[in-house]
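# Predicted model, plus sequence, below.
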Amino acid sequence: MSPLDRKLLRDLWRIKGQAVAIGAVIGVGVLMLVMMTGLVTSLDETRKTYYERYRLADIFAPVTRAPDRLIAGLAAIPGVSAAEGRVVGSALIDLPGLDLPLQARAVSLPDFGEPRLNDVYLSAGRRLDSDRANEILLLQGFAKAHGLEPGDTLSATMHGARRTFRIVGLARSPEFLYTTPPGELAPDDSRFGVIWMSRTALSAAYDMDGAFNQALISIGRNAEEAAVLDAVDRLLDANGGLGAYGLEDHESNRFISEEIDGLRAMSTGVPPIFLAVAAFLLYIVVSRMVQSEREQIGLMKAFGYTNAEVGAHYFKLILAIAVGGALAGCLAGIAAGRALIGVYLEYFKFPFLVFQLDPASFVIGFGVSVLAASAGGLIVLRGVFALTPATAMRPPAPQDYSRSGRIGRSFNKLLDQPSRMVLRRLTRQPGRMAGAVIGIAAGMALSVGMISILSGFDRTIDLAFSVVDRSDVTVTFTEVMSDKTVLELQRMPGVIEVEPVRVVPAILRNGLNTYRGAINGLVREPRLNRAVDKDLATIVMRQEGVILASALADILDITPGESLTVDVREGRQPVLNIPVIGIAETLLGSPAFMELEALNRALREPSRVSGAYLRVDAAHSEGIYRKLKDMPTVAGVSLKADARLAFQKLMDTGAGAMRYIMAAIAAIITFGVVYNSARIAYAERARDLASLRVIGFTRGETAFVLLGELAVVTLLALPLGSILGYFLSFGIAAGFSTDLYQIPAVFTPESYGMAVLAVVLAAITSGWLVKRDIDRADMIIALKTGE
């Protein structure tokens, strides 16, 4: 081993605390990269495999009622490789001990053989016997939530008739990886299920003998999906076609895509932040080490070592820390990815999900770590090359503190000797102090940003379920009903208030921008479920146009005053051109709102509703639920309390859970930055501090000289970190927001207080660790000149 390599090992051991802290920062960035890219690869590859293995359709075509003979016409469309018709419908499941009916979707399977498209994965029991009309397969997640097993019986209301079924198997399906109750955005296994029945049995239940109400279509690789969609719509239009749509608009697939895209965005946006902080810390450490080792550098050059050899020595130091941190990050990323993959397996109902590593993430992680570290190190190495042996071996000129001026003399009268030392250090080396302030401020900015996001998630839930939605129960009808149905709800004992609503599925278009959603018809001055503005004031529904959620307006790239094309996908299916008259600040989904009467008038269907919001007396709730269960026109009943719990669970798992991981990482980064600043300052002044002890300063006074500097730097960093955190919060909030929910950047005194407390605690802990080293320092060794 060469002398320079032995010196390298000694240097690493001497700065082991700083090296570990910087390596941890690098490791965190690589951890996030490996973990997130691995999760993206695992979810994406598993989704593709699952879709292909169980033949998930590329196109879904709902229709009111179409004869089976049209399937041959669909299969003959150019580009179509397979087509199949089936029957689907809504159902209400009645379980013993539950007053509230549970919503379900009934789906038919062929009487004989496996379906050509949208097959199911049988996880328990057996497949259906077509000769037994009462046999069903049940979605495994729903069955598990209620303790149901093959052999159990189940009662359900279908098309107004109560039926009893026998569960013969539990199933999963690529079509129902993400299952939500109608009208809600968050999945809830306990409140929504899927029932599979034989085609003959389900056709009889929904009066669909010889007909289908949904076509499944698979297309070839070279087929143009848009052309196939147009051809399908033309063929089914005469039979009440409701608008064919591709897999990208399928609810389950869309939410999984949102999750994958969110993870992909975080994997590219978050790690560089940590690696940039690490590069900055390495720059400070190595630059100050070079300054403190001027004489050693001069001696090495005097002994004949070239600039390249001396520079390589310090560059190896940088690489050792960077590679060590990257390696630890890779190993930790693998462990974290494997731990989280179980969460996604449960969350998305995959029958199989194995954490797959992305080899590129290791290459990128190591490459970016080394490049980020080298970027800071190369700047320092320029100074190494510039030093000649004679210059390097001559100590740097001491600082001149004689010209302190009138202000300095005034402070000298007020401050004791240790305090004046702290002040001189801060004022005579502003560059180094500024670097320390910026480093700590960057750490605090991360804490401010992540704590603000934690508050943002809570704010989203609170606003959505307390301010916007002030109802207790949401009732959905089996079909569009006369508004007289609302009177039946109002007459129920215990119902305090009823507010009708009509939800009309539609494709919204503005030029080339489209969104498959719905128009929500609200009463003129809604009270139970409102559209609100930025000030959270109720928006009065005006009759002359449509009001869009801010997220939807961004998707469609449209502003108030422009005209929106609304392609209605129910009833007569008119195409409307409606002016946009306002923007609403909704945090859940991307809805559009119209005044109820104006919407019915535009559709030429006066006095029609599709559901209602209820405010009820809790003392009468059980009786209300029982009556709703017995109403044949009711397709579903949803409690706001249950929806809120489901959404809270959604935000605490999956990508939403990443906010807790990132908050913990931000705290680690903050401590690492503060601790490095303290250690660097101690390394620079170890000889000076030992000198103070020799001339009579106590341990407390000596520590004050160093820790007072750390305290001032930390205090100066707090306001700068608050400002940086404010702007960083908006970027992080945008990264977490999706079409499903929008996360605001929430700034509260509590969030800033917690961030300040995190920095102060990090400073106190770092100060205590450094003071312990000061107290243990050997003054004789510290006073020796390193040669």
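In hand now; what should we look at? Here the structure is a predicted model, which is why all the values come from computation and not from measurement.

# drop to CA atoms for contacts and neighbour counts, all remaining ones
Will do.

# May I have the secondary structure class of V475?
Recorded secondary structure, V475: strand (DSSP: H, G, I helix; E, B strand; the rest coil).

# where's it relative to S691, distance?
80 Å (C-alpha to C-alpha, to the nearest Å).

# The stretch 151-300 of the chain: strands as residue ranges?
Under the criterion DSSP state E, counting those that start in this stretch, strands of the stretch 151-300 of the chain are mapped to 153-158, 161-172, 192-198, 211-219, 245-246.

# and the fourth one, what other elements does it pack with?
It stands for strand 211-219. The contact analysis (3 or more C-alpha pairs under 8 Å, 6 or more residues apart in numbering; DSSP states H and E) places strand 211-219 against strand 59-67, helix 70-75, strand 80-86.

# out of the ones you listed, nearest to L716?
For those, the distance to L716 is smallest for strand 59-67, at 59.5 Å, taking C-alpha to C-alpha.

# so how far is the closest one off the chain centroid?
Chain-centre distance of strand 59-67: 35 Å, with C-alpha atoms, centre = their mean, to the nearest Å.

# likewise stretch 262-269?
Distance, stretch centre to chain centre, for stretch 262-269: 9 Å (C-alpha atoms, centre = their mean).

# ditto for stretch 516-533
Here stretch 516-533 is found 27 Å from its chain centre; the criterion is C-alpha atoms, centre = their mean.

# picking up where we left off before, Throw the helices and strands packed on strand 211-219 into a markdown table and include distance to R166, thanks.
Below are the helices and strands packed on strand 211-219 laid out as a markdown table (distance: least, C-alpha to C-alpha, whole Å):
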| stretch | distance to R166 |
| --- | --- |
| strand 59-67 | 28 |
| helix 70-75 | 31 |
| strand 80-86 | 21 |
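
# In a markdown table: those, plus mean neighbour count and distance to F647.
Below are the helices and strands packed on strand 211-219 laid out as a markdown table (neighbours: other C-alpha atoms under 10 Å; distance: least, C-alpha to C-alpha, whole Å):
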| stretch | mean neighbour count | distance to F647 |
| --- | --- | --- |
| strand 59-67 | 20 | 27 |
| helix 70-75 | 18 | 39 |
| strand 80-86 | 21 | 31 |
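
# Quick one, which of these gets closest to T200.
strand 80-86 (10.2 Å).

# Show me how far the closest one is from its chain's centre.
How far strand 80-86 lies from its chain's middle: 36 Å, per C-alpha atoms, centre = their mean.

# after it comes which helix or strand?
On the C-terminal side of strand 80-86, the nearest following helix or strand under DSSP states H and E is strand 88-94.

# let's bring in a second one:
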Amino acid sequence: MVSPLDHKLLRDLWRMKGQATAIGAVIAVGVLMLVMMTGLTASLSETRDAYYDRYRLADVFVPVARAPERLASRLAEIPGVSAVETRVEGRALIDLPGQVLPVQAQAVSLPDRGRPSLNDVFLTAGRMPASGRPDEILLLQSFAFAHGLRPGDTLRATMNGARRGFDIVGLAQSPEFLYTTAPGELVPDDARFGVIWMGRSGLAAAYDMAGAFNEALIGLSPEASEDAVLAAVDRLLEPYGGAGAYGLADQFSNRFVSEEISGLEAAAVGVPPIFLAVAAFLLYIVISRMVQSEREEIGLMKAFGYTNTEVGAHYFKLILAIAVGGALAGCLGGIAAGRALIGVYTAYFKFPFLVFQLDPASFVTGVTVSILSASAGGLFVLRRVFALTPATAMRAPAPPNFSRTGRIGHSLNRFLDQPSRMVLRRLTRQPGRMAGSIIGIASGMALSVAMITIYAGFDRTIDLTFSVVDRSDVTVSFTHPVSDKTLFELVRLPGVERAEPVRNVSVVLRHGLESHRGVLIGLPDRPELNRALDADMAPIALPERGVVLSDVLAEMLGVAPGDMLSMDVREGRQPLLQIPVAGTAQTLLGSPAYMDMEALNRTLREPGRVSGAYLTIDEAQADAIYAALQDMPTVAGVSLKSQARDAFVRLMNQGAGAIRYVMGAIAFIITFGIVYNAARIALAERSRDLASLRVIGFSKGEAAFVLLGELAVVTVIALPVGAALGYYLSFGIAAGFSTDLYQIPAVFDPVSYGQATLVVLGAALVSGGLVKRELDHADLIEALKTRE
């Protein structure tokens, strides 16, 4: 049987359905974000691990110049090694119809018979290459889709200087190539880099590797020590040009996929709690003021004999109904949003399968925080109301005396009409309540400022990377370090306006227990086309001795200017160097390390060597330049900055970067919910007073002015407070979005603050309009009654 108090609970929920819905929406969006983001990170991590395990991704990768096949058995004898797969791999250039610029690719061998024991491929269309058919290949599915290729088509590619024709017999995916970029680049682009798989004997013949291999893949047993295996492998292959074995953590694709997942995980850990904390604080304010408005009903229930415990349980049920309803809606919304985003991540990470998995902890956290915050607000006020006797509680509070407005208002009385004095009186005589409304709206403003600033931060990352740091048009990479005299050949090409050399050296940087496998970039004296910049975006003069690290890399390694770095060079003579850190540079893409090119070559005892060049060109002669570059035997690849920029934009609009749009929408919902709740609560608290004003002769507009004037003043005061809070909040959210691949700065952009202000003012106008419409249609007699 339903008790009278439960009947009252249902009536109250129906009566305040608009306000309850607004409160529930604030709770729901905070929980939605928590459930969605934690679910996505759990799903991506589980899918990655399952994909790696199912297709046997190697634990150790061993590049080598040329080693005899007989060494495979000796690699297998190393303690801790459970499987060994040798193969041939090399660079290739793919000629596509209608494209002047060849597309870079990586050619990888498959066993002539059977499937590879490590780094197997997932066949998505067609069949595997037949044994004894060196002209049959598999093509990376994402590259094939980007160019409309399918099984049955033919393809022409240049391998080791020889141009050959191939038959595409199948499309494939691989855990080794989830994240694919052209050599020397960081940004993936399916259209600009492909992977070709073909039989071992055919590829060995193309690269003069008969009876030899230039890469070994190693699987480790569970009890193996990776460091010990790496050291043993390097000792064995050093005489054969071993370039240094490395573990799965440093494998290019896995490293960046893991960074993206880690970035999303960091955002999931750091950002939703900010939204949820704001929602919890607002909920506390809203619930406390809502319960305060129920003062007379509480007194009446106590007069009828209900105990404080029974009355408290009644209102606690009301709070729970709103909080649990909002939390459950947020959980369901989080599941739906997570499932909707799974398709985006499947395409972005190139997983052949991806199932959204829920994190039970996110449900517990979201629901618990929602209930506790709602309960705290209600119980705090109930404790004060319970201290009143039934007769006192049943009596309506004495109407405010608007004839006195305090010292501030007294000086303004002669300039203000009666409704304006009422607004001023309310603000000055109830500062605590007004402060709560101001902080609530300011919190919503802060969320909007932070998210719009993040949008500007993403744009700034693109502009600085491709307009300030890199000012070239074309990047040329060579097959191997060549003489700097090659630069003169580039400059002599018709249409090339400027050519600037660069030397890229594969290194492992170590400091203490920290290490980083990457590329040391050698720049010429006073570079113009690709520069190292400081925090003020001013060029850094590279010293004759020492290395300049990006600030992200310096933080990763835990070094500061003046510290010594151990530099293990992974090419040429492979020296082990001790280099001082000369300074840090501001970079927003990647984690580069810079060094003066002449000093770098001198240190490596390879004077006058370059790895590539940055060019500025005359666009009118671009096709002729690309054709000339394609015919140069030392050119391994050509990259256009415009294409790299477009790829980077796509990168940041997918994956973890796409979440910023969802968060921006959630910030708007929370902002609107805050302002609307403030207006609704003010109406609920002052409905009797406003009805009294109407009865004594005030017009609808004058009565609405008393209510909406308060909302306007509170909103205006909240704007600068919210702007200040948003400035500091931006740094926390920007840090959550930044990864080792790209960094998002928190920039002070007046446009962002202006847009956030418009969001808050728009929410205030819409909320004010909704409340005014309700006030205009209010039943004056009903409003003046005491509810029982």
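Yep, it's here. All of these numbers come straight from a predicted model, not from anything done at the bench.

# Overlay the chains and give the TM-score.
Overlay of the two chains. TM-score (TM-score structural alignment, normalised by the length of structure 1): 0.98; 787 aligned residues with a C-alpha RMSD of 1.4 Å.

# ok so, going back, V475 and S691 of structure 1: which has the busier surroundings?
V475 (21 against 17; other C-alpha atoms under 10 Å).

# Return the residue of structure 2 aligned against that one.
The alignment partner of V475 of structure 1 in structure 2, by TM-score structural alignment, is V476.

# Check G767 of structure 1 too.
In structure 2, G767 of structure 1 lands on G768 (TM-score structural alignment).

# give me every residue that touches the closest residue to V760 of structure 2 other than its chain neighbours.
Sequence neighbours aside, M445 is the residue nearest to V760 of structure 2 in space, at 6.3 Å (criterion: C-alpha to C-alpha, 6 or more residues apart in numbering). Each residue near M445 of structure 2 by C-alpha atoms under 8 Å, 6 or more residues apart in numbering is listed here: T671, A718, L719, G722, A723, G726, A756, T757, V760.

# among those residues, which are in strands?
Counted as lying in strands by DSSP state E, out of the contacts of M445 of structure 2, is not a single one.

# Among those, which are located in helices?
Within these, residues falling in helices by DSSP state H are T671, A718, L719, G722, A723, G726, A756, T757, V760.

# tell me which of these is nearest to D190 of structure 2?
Nearest member of these to D190 of structure 2, counting by C-alpha to C-alpha, is A756, at 36.3 Å.

# Could you report the separation of that closest one from G241 of structure 2?
Distance check for A756 of structure 2 against G241 of structure 2: by C-alpha to C-alpha, it reads 58 Å.

# More neighbours: which of these two?
Using other C-alpha under 10 Å, the more surrounded residue of A756 of structure 2 and G241 is A756, with 28 against 19.

# And what about N504 of structure 2, helix, strand or coil?
Assignment for N504 of structure 2 (three-state DSSP): strand.

# now it, nearest residue through space, not along the chain?
Here the residue nearest N504 of structure 2, using C-alpha to C-alpha, 6+ apart, is I521, at 4.8 Å.

# Which residues are in contact with the residue mapped onto that neighbour from structure 1?
Alignment note: I521 of structure 2 maps to N520 in structure 1; criterion TM-score structural alignment. Going by C-alpha under 8 Å, 6+ apart, N520 of structure 1 touches V501, R502, V503, V504, P591, A592, F593, M594, L596.

# Run a quick neighbour tally on R235 of structure 2.
For R235 of structure 2, the neighbour count with other C-alpha under 10 Å is 12.

# which one in structure 1 is aligned with it?
Superposed on structure 1 with TM-score structural alignment, R235 of structure 2 falls opposite R234.

# how near is that match to L242 of structure 1?
To L242 of structure 1, R234 of structure 1 is 11 Å away according to C-alpha to C-alpha.

# Check V363 of structure 1 too.
Counting by C-alpha to C-alpha - V363 of structure 1 and L242 of structure 1 are separated by 49 Å.

# cool, I583 of structure 1 as well?
28 Å.

# How about A734 of structure 1?
Noted for A734 of structure 1: a distance of 34 Å to L242 of structure 1, by C-alpha to C-alpha.

# If you count surrounding residues, which of these two has more?
Taking other C-alpha under 10 Å, A734 of structure 1 and L242 do not tie; L242 has more neighbours (23 against 13).

# which residues touch the more buried one?
Shown in contact with L242 of structure 1 (C-alpha under 8 Å, 6+ apart): A61, P62, V63, T64, R569, E570, Q573.

# rerun that using 7 Å as the cut-off
Counting by C-alpha atoms under 7 Å, 6 or more residues apart in numbering, L242 of structure 1 touches P62, V63, R569, E570.

# what's the closest of the helices and strands packed on strand 211-219 of structure 1 to E251 of structure 1?
Set against E251 of structure 1 and scored by C-alpha to C-alpha, these come closest in strand 59-67, at 11.2 Å.

# Which residue numbers in structure 2 does that closest one align to?
The aligned range for strand 59-67 of structure 1 in structure 2 is 60-68, by TM-score structural alignment.

# what's the average distance of that stretch to structure 1?
Compared with structure 1 after the fit, stretch 60-68 of structure 2 shows a mean deviation of 0.9 Å (mean C-alpha distance after the TM-score superposition for structure 1).

# Which residues does that stretch contact?
With C-alpha under 7 Å, 6+ apart as the test, stretch 60-68 of structure 2 has contacts from 211-219, 240-248.

# So for S466 of structure 1, which of the helices and strands packed on strand 211-219 of structure 1 sits nearest?
Distance to S466 of structure 1, taken as C-alpha to C-alpha, is lowest for strand 59-67 among these, at 35.0 Å.

# can I get the contacts of L242 of structure 1 in a markdown table with distance to K649 of structure 1?
A markdown table is the format used below for the contacts of L242 of structure 1 (distance: C-alpha to C-alpha, whole Å):
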| residue | distance to K649 of structure 1 |
| --- | --- |
| P62 | 31 |
| V63 | 34 |
| R569 | 32 |
| E570 | 33 |
